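> Provided below are the primary sequence and the corresponding predicted coordinates.
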Amino acid sequence: MIKLLFTGVLLQVLCSFATQKVKTTLYYESLCPGCHEFIKDQLVPTWKNMSDYMLVELVPYGNAQRNYSGGHWHFKCQHGVLECEENLIHACAVDLLQSRETNKLLNFINCMVFHSDLELHKKTSWCIKNAEIPERKIIACVGGPKAESLILSMAEKTESVTPDWLGVPTVQINGVYNPNEQEEIVDNLKSIICKYLGNPQPDICNQV
């Protein structure tokens, strides 16, 4: 009886540990060099090594501004019209993939970042194929009635971050923005994920 009780408790602990995940929310804009570096050097590599312990949310909007006129929302992006177009492409990919296929989403975003010097539509087409995403669904989203509401939702999420942040990339951990952690997050996301996982730590946290 004692042995069975111990086994049951152990299984509960192991199951709890196995399902514990740290939510990482990245607020960024598609043509920001610092955002590119964070995605390539921190977010994607950390996800590849620690996907069992992470939930990733992407919010492509950044320092854009919005105004309402003529019955529609209009957006002005820090790096110009092309950034607004690419933010929308990213938002459509997020809407299509984030809740179900984070691997594909991050492969697509990483590809877009890696090929940032290519013409927008050329790199988008290439990265869609590379990530094996249904191209027709992205095209339908970008050119469809949902586009405006998608970017508006990204704007509202970004504007809701408190305390006020100074720029991108900005990262929330488990829904909380801590200004004092931003430098470490940008330099060593893995250490922050491990910190929030607590104990017992997965083996990956003890690897250099």
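Right, received. Where do you want to start?
> CA atoms for contacts and neighbours, from now on please.
Will do.
> This structure: helices as residue ranges?
Ranges of helices in the chain, per DSSP state H, are 2-19, 33-38, 44-50, 81-97, 102-114, 120-130, 135-142, 146-159, 182-187, 189-197.
> So which of those helices is nearest Gln65?
Proximity to Gln65 (Cα to Cα) singles out helix 146-159 among these, at 8.2 Å.
> buried ones in the closest one?
Buried residues in helix 146-159, counted by 16 or more other Cα atoms under 10 Å: Ala147, Glu148, Leu150, Ile151, Leu152, Met154, Ala155, Thr158.
> Export these to a markdown table and append columns for distance to Phe38.
Converted to a markdown table, the buried residues of helix 146-159 look like this (distance: Cα to Cα, whole Å):
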| residue | distance to Phe38 |
| --- | --- |
| Ala147 | 26 |
| Glu148 | 27 |
| Leu150 | 23 |
| Ile151 | 22 |
| Leu152 | 24 |
| Met154 | 19 |
| Ala155 | 21 |
| Thr158 | 18 |
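> if we can go back for a sec, want to try TSV for the helices of the chain, with distance to Val176 as columns?
Formatted as TSV, the helices of the chain follow (distance: least, Cα to Cα, whole Å):
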stretch	distance to Val176
helix 2-19	20
helix 33-38	19
helix 44-50	19
helix 81-97	20
helix 102-114	21
helix 120-130	31
helix 135-142	30
helix 146-159	13
helix 182-187	11
helix 189-197	12
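> second one coming, line it up with the first:
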Amino acid sequence: MASYQRLLRLAITSFTIFFCLLSLSSSQKVTLSLYYEALCPYCAEFIVNHLPKIFETGLISSIDLQLVPWGNAVIRPDGTILCQHGEAECALNAIHACAINAYPDVMKHFGYIYCTERLVLENKLEKWADCLEMVGLSRAAVDCYINGYGNQLEQRYAEETSELYPAHRFVPWVVVNNQPLQENYQNFVMYICNAYGSNQVPEGCRILNSSVETLSRFDSSVEKLSNSHQVCYSNH
């Protein structure tokens, strides 16, 4: 257990180190929005295995990252919430909402969300409470959930998700500067980097693009993911 916690803490800490090594970009940030649900395995896989690259390269300094933990949930006529993967998902969605609210610094709330989603992939969700200690955060998110404020935050995320155009068809649903990437969501870095003019490319893009000569060549080298890519489809 101690060894596992050390490894997980090391992985989370690495994001902070990379982030601190690079200064904030003076150019306008690109908005990256992730609409997800906590127990969708493909959302967890994206959060754990793909999103970290923007922290590892310092690209996060050029991005306004918005995490929206609602996904395919629905509000019943009586006002209660029905989640695609059951009550446990509703609870974790609300806890994530509380974390985003309680720890506005993206490094802090992403670190916590990353930790819990890694536990989802490892089938160790019962250890979710340990993530607060691992990332060095207070109990504010847990207190927020216990007092019911998390459900109020979830209502806001439900409204935000319902206003997507076009409407989301599945999660993870990734949007870059209001452009939904749909099945091509794993290529989100390409869209982020191409949102900048050729004279304003962030250093993080240059790092990720070091194996090719130009961003345009990078663009043409990426194959679009097929429609059969694994996602959690909306039932409504």
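Now that the structure is in, tell me what you want to look at. This one's a predicted model, so the numbers in the text were calculated from it and none came from an experiment.
> now, which of the buried residues of helix 146-159 of the first structure sits nearest Gly62 of the first structure?
For those, the nearest to Gly62 of the first structure is Thr158 (7.0 Å; Cα to Cα).
> before we move on, the earlier item: quick one, which of the helices of the first structure gets closest to Trp73 of the first structure.
helix 146-159 (6.9 Å).
> Where in the second structure does that closest one fall?
Aligned using TM-score structural alignment, helix 146-159 of the first structure spans residues 149-162 in the second structure.
> Tell me roughly how far the matching stretch lies from the first structure on average.
By mean Cα distance after the TM-score superposition for the first structure, the fitted stretch 149-162 of the second structure averages 1.1 Å away from its aligned residues in the first structure.
> quick check, distance from that stretch to the centre of its chain.
With Cα atoms, centre = their mean, to the nearest Å as the basis, stretch 149-162 of the second structure stands 16 Å off its chain's centre.
> what does stretch 158-169 of the first structure give?
Counting by Cα atoms, centre = their mean, stretch 158-169 of the first structure comes out at 15 Å from the chain centroid.
> Repeat that for stretch 45-60 of the second structure.
In terms of Cα atoms, centre = their mean, the centre of stretch 45-60 of the second structure is set 9 Å apart from its chain centre.
> List the buried residues in that stretch.
With burial defined by 16+ other Cα under 10 Å, the residues of stretch 45-60 of the second structure counted as buried are 45-48, 51-60.
> wait, which of the residues you listed is closest to Cys20 of the second structure?
For the buried residues of stretch 45-60 of the second structure, the nearest to Cys20 of the second structure is Gly58 (8.1 Å; Cα to Cα).
> need the longest helix for the second structure.
Longest helix in the second structure by number of residues, with DSSP H as the criterion: helix 2-21.
> what's that helix packed up against?
On a contact count with 3 or more Cα pairs under 8 Å, 6 or more residues apart in numbering; DSSP states H and E, helix 2-21 of the second structure meets helix 52-56, helix 106-121, helix 130-134.
> Can you check which part of the first structure the last one sits on?
Put plainly, it is helix 130-134 of the second structure. Structural correspondence for helix 130-134 of the second structure: residues 126-130 of the first structure, per TM-score structural alignment.
> re the thing from before, do you know which of the helices of the first structure lies nearest Leu166 of the first structure?
Nearest of the helices of the first structure (Cα to Cα): helix 182-187, 10.8 Å.
> Quick check: buried residues in that closest one?
Buried residues in helix 182-187 of the first structure, counting neighbours by 16+ other Cα under 10 Å, are found at Gln182, Ile185, Val186.
> buried residues in the match of helix 130-134 of the second structure?
Neighbour counts over stretch 126-130 of the first structure (16+ other Cα under 10 Å) mark Cys127, Ile128 as buried.
> how big is the offset of that stretch relative to the second structure?
By mean Cα distance after the TM-score superposition for the first structure, the fitted stretch 126-130 of the first structure averages 1.0 Å away from its aligned residues in the second structure.
> neighbouring contacts of that stretch?
Phe108, Cys111, Met112, Pro134, Glu135 (Cα atoms under 8 Å, 6 or more residues apart in numbering).
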